[in-house]
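Have a look at this prediction, sequence included:
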Amino acid sequence: MRLPAFTQTIRFRLTVWYSSLLLVFGVAFVVALNIAVRLDRPQVVLFDTLHVPDIEWQPVQAAPETSVGGFVPVVSPGVIVQEAEAQLQSQNLDRLQTWSLGAVLALAVASGVGGYVISGVMLRPIRDITEVASEISSTNLARRISYRGPEDELKRLADTFDSMIARLEDAFERQRRFVQDASHELRTPLAAIRATIEVAEMDPEPSPEEVREILETVKTQTERLTRLSEDLLLLTSHEGTELETEPVNLRRLAEVVMCELEPLARRRGVELQGDLPAELTALAHPDHLHRSLLNLVDNAIKYGAGGGKVIVGGRREGHQAVLWVQDFGPGIPEEALPRIFDRFFRVDRGRSRREGGSGLGLAIVAELVRAMGGDVRVQSRPGHGATFEIRLPAANEA
């Protein structure tokens, strides 16, 4: 036989447990009370209490009309009173037992009804969570419980659920923007390649110079697609992961990066300068820290070197090693700072595309540094350049 659905609920089970516990204690109390009362019955000795003289009472001859040749037994008045008292006590105990059992039954019913109502009130936040969760979908994450009540476990549960939904909403929104931006970024070079091919098809006999231009355009856009796909793969492969770290000398790392980017800096008329202590060491993944610093310096040369100089420096702050890159260019607008590490975000979209950037450089830096147990920050004022900082755990106490 299948039980009704309501009997499977937590509310019903809580009611049964509370009522059963109260009923057990109630029965135990009544049983103990009745046993104690019966064991503690007073011994009534009316002869001693009433001081009735110890007179020997004799049977008397009964009247003829009441008894023929018989006797009517006559007993002591004290015995009569004593028997009446014992009978009265027995009746009182029986009534006590009856009323006690009735009270226990009434208590069981009242506790069941009251427990069901109270458990319903106490479990209301859980019911609200269930209702909100059933209404949530990937396209509608705006619902919240917004529970108002005492700071108890249920309030914390409701607040935790609201926080989780807020994080999910933010994650879905970032994913939506990422898909849109990625689609747009991929569509741009593909459209350029397609347009170039269509132009070439219109000329059945292109000149060697035109062929070279077509091939150069296709090559450039293909390289851009390759770079974009590699950046996307790198970004997604380390999202939410933690990298193994080892001591890395930041000065030697900075020298390697500046040496790699020296030709680019020379073409742009930018001077690269280093300002790092010789023994500054951080716990990091060597390859990914190299990629992070390379992205920052490359970004500073291309977009922030209006002042003709880029400085790569480092310092020790407590238990952190700080690696920073400073440029003296136009800076970053204040309204753009909160989104500077977002995927595909560009302060100047047209200039970034002309430079061949994928729009993922700073996002990759932020994700890789986070995976190494650090964080990345930026400080900037329009017209005064920008400073990017990579903060990582220091490898020693020097």
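Received, thanks.

contacts, neighbours, all on C-alpha from now
Will do.

For this protein, just list every one of the strands.
Under the criterion DSSP state E, the chain contains strands at 60-61, 71-72, 246-249, 271-275, 281-284, 309-317, 320-327, 375-380, 386-393.

From the rest of the structure, what touches the first one?
Looking back up the chat, that one is strand 60-61. By Cα atoms under 8 Å, 6 or more residues apart in numbering, the residues outside strand 60-61 that reach it are 70, 71, 72, 73, 74.

so of the strands of the chain, which one's packed in deepest?
By mean neighbour count, with neighbours taken as mean count of other Cα atoms under 10 Å, strand 281-284 ranks first of the strands of the chain at a mean of 26.

Which elements pack onto that one?
Under the contact definition 3 or more Cα pairs under 8 Å, 6 or more residues apart in numbering; DSSP states H and E, strand 281-284 sits against strand 246-249, strand 320-327, strand 386-393.

just how off-centre is that strand within its chain?
Averaged C-alpha coordinates place strand 281-284 at 30 Å from its chain's average position (Cα atoms, centre = their mean, to the nearest Å).

From the chain's centroid, how far away is the top helix by length along the chain?
Identified as the longest helix of the chain according to DSSP state H is helix 153-202. Distance, stretch centre to chain centre, for helix 153-202: 23 Å (Cα atoms, centre = their mean).

tell me the contacts of residue 250?
276, 279, 280, 281, 282, 314, 323.

For it, give its distance to residue 317.
14 Å (Cα to Cα, to the nearest Å).

Structure two is appended below for comparative analysis:
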Amino acid sequence: MKRPSVKRLSLKRLTRRLPVRRPRLPAFTHTIRFRLTVLYSGLLFVLTALVLGGVYIAVERSGDAHPVTKQYSAEKYVGERYVGQIQVARVEEIEAAVNYETLGNLRRFSYAVLGGVAATSLALGWILSGRALRPVRAISRTAADIQATDLSQRIRLTGPKDELRDLADTVDSMLDRLDEAFRAQRQLIDDASHELRSPLAIIRANLDAVLTAEESDEEERRQAVLGVDRATTRMTRLVEDLLATSRRNAPALADADMDLAAAAAEACEEFAPLAAERGLTLRRRLTPGLTVIGDHDALRRAVGNLLSNAVRLAPPGTRITVAAGRNGDWLWTAVRDEGPGILDDDQSRVFDRFWRARSTTTGRDRHAGLGLAIVRQIVESHGGQVRLFSQVGEGSTFVLWFPAPNAENGNDTPPPTAPL
């Protein structure tokens, strides 16, 4: 009967299979502070060793260095009296012995100095590296305190204008941009949820009234459909406005040379049918060749938003004037209507987002939205300014000022009066 074979593992093969546990170093040895300390101490130790080694070699090569190897006996006399025998050596032997003792003392002194330098440099390196890395710890603490919903923390590092200060300023600038981006995102969501609530409620109410009421006739259903159509049109216009203001907040835009008068003319073509339908006269006074650096579609939309308000508010049979021209170092385009005008107290707030203006005749809210806020945003993103000139009962004039390319005088303020 055969014995079952037993597979034997050698001690060497078993050792190979066992995982090798490396000793774990303390946590501080993995820090930049520790590495800087070791680097500083090592450089100082090597420099000191080179200096002491150079001195030792110079002393060693200045002459022979060895103990006294050959001595002589001599008779010693004090005056004429014989004292006894003494051991003497030649002068060269004595000088070599002195050099030998000096080298021995220098070696012992060098070892002591190197040990002291090593210990002192480690302590000084640890302290100095800690002071040098203090701004980094401030940056790390600030970054740890920042939350996704709160980007208000800033480093605001003080001290000399060095690389770490530049790093802290760069991080603060990045946080500013992130904070602005998140703020714009929250504002977009808040605006959308606030403004879409009303048309959605209108759609829901009309649909419920038609679908649940069995006795509703054809006319009621037609009115419900018209109500839903108006609500969806309002929603579409609102979404387009929100997308426009969000897109203009983007950091990178394809700006190029464009004709301001051409953008205004395209906006006039877009609103001409609606103005004719309401019995309004659309008058154009556009000077061609007004070149600005900007986004053609954005500027066309700005003029279009002004025309949209004018067509909606101007009484039938009145005139709307769209003009463009140049005044010194500034290019301009303007929209003037003969509508109800805007109260003096409201003119400073008319460009706010979703601000509702009080009617000058009925006292009720007469319009609201993002239109004028988008106009101001587009103009300011092109380095321009928007002005309003209005009187109650006489109409309003909105002027969009843009700095002319290669302006000579460099005037930072446009003219204070309306150009038309």
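Everything's here; your move. Values in this document were obtained by computation on a predicted structure and should not be read as measured data.

Quantify their similarity with the TM-score.
Superposed pair, TM-score by TM-score structural alignment, normalised by the length of structure 1: 0.74. Supporting alignment: 361 aligned residues with a Cα RMSD of 4.1 Å.

Neighbours of the alignment partner in structure 1 of residue 62 of structure 2, how many?
In structure 1, the residue matched to residue 62 of structure 2 (TM-score structural alignment) is residue 40. By the measure other Cα atoms under 10 Å, the count of residues near residue 40 of structure 1 is 9.

What of the one 3 residues further on?
Applying other Cα under 10 Å, we find 8 residues neighbouring residue 43 of structure 1.

which helices and strands sit right next to the longest helix of structure 1?
Against helix 153-202 of structure 1 (3+ Cα pairs under 8 Å, 6+ apart) you get helix 124-135, helix 208-237.

residues of the shortest one that come out buried?
Taking 16 or more other Cα atoms under 10 Å as the basis for neighbour counts, the residues of helix 124-135 of structure 1 that come out buried are 125, 126, 128, 129, 132, 133.

Among these, which one lies nearest to residue 1 of structure 1?
Of all the buried residues of helix 124-135 of structure 1, residue 1 of structure 1 sits closest to residue 126, with 29.0 Å by Cα to Cα.

counterpart of that closest one in structure 2?
Under the alignment (TM-score structural alignment), residue 126 of structure 1 pairs with residue 136 in structure 2.

Now that that match has come up, it's in contact with residue 164, right?
Yes. In this structure, residue 136 of structure 2 is within contact of residue 164 by Cα atoms under 8 Å, at 7.3 Å.

Quickly list what's touching both of those two.
Shared contacts of residue 136 of structure 2 and residue 164 (Cα under 8 Å, 6+ apart): none.

pretty sure residue 154 of structure 2 is in contact with residue 142, am I right?
Yes. Using Cα under 8 Å, residue 154 of structure 2 is in contact with residue 142, at 6.8 Å.

Next, show the common contact partners of those two.
With Cα under 8 Å, 6+ apart applied, the contact sets of residue 154 of structure 2 and residue 142 do not overlap.

residues near the residue nearest to residue 241 of structure 1 when sequence neighbours are not counted, how many?
In space, and not counting its chain neighbours, residue 241 of structure 1 is closest to residue 371: 5.8 Å by Cα to Cα, 6 or more residues apart in numbering. Residue 371 of structure 1 has 21 neighbours, counted by other Cα under 10 Å.

can you check the one 3 residues further on too?
Here the neighbour count serves as a burial measure; for residue 374 of structure 1 (other Cα under 10 Å) it reads 19.

try residue 147 of structure 2
10.

Just tell me what it corresponds to in structure 1.
Here residue 147 of structure 2 is matched to residue 137 in structure 1, going by TM-score structural alignment.

again with residue 199 of structure 2
Matched to structure 1 by TM-score structural alignment, residue 199 of structure 2 sits across from residue 189.

Distance check, its match against residue 332 of structure 1.
Residue 189 of structure 1 is 27 Å from residue 332 of structure 1, by Cα to Cα.
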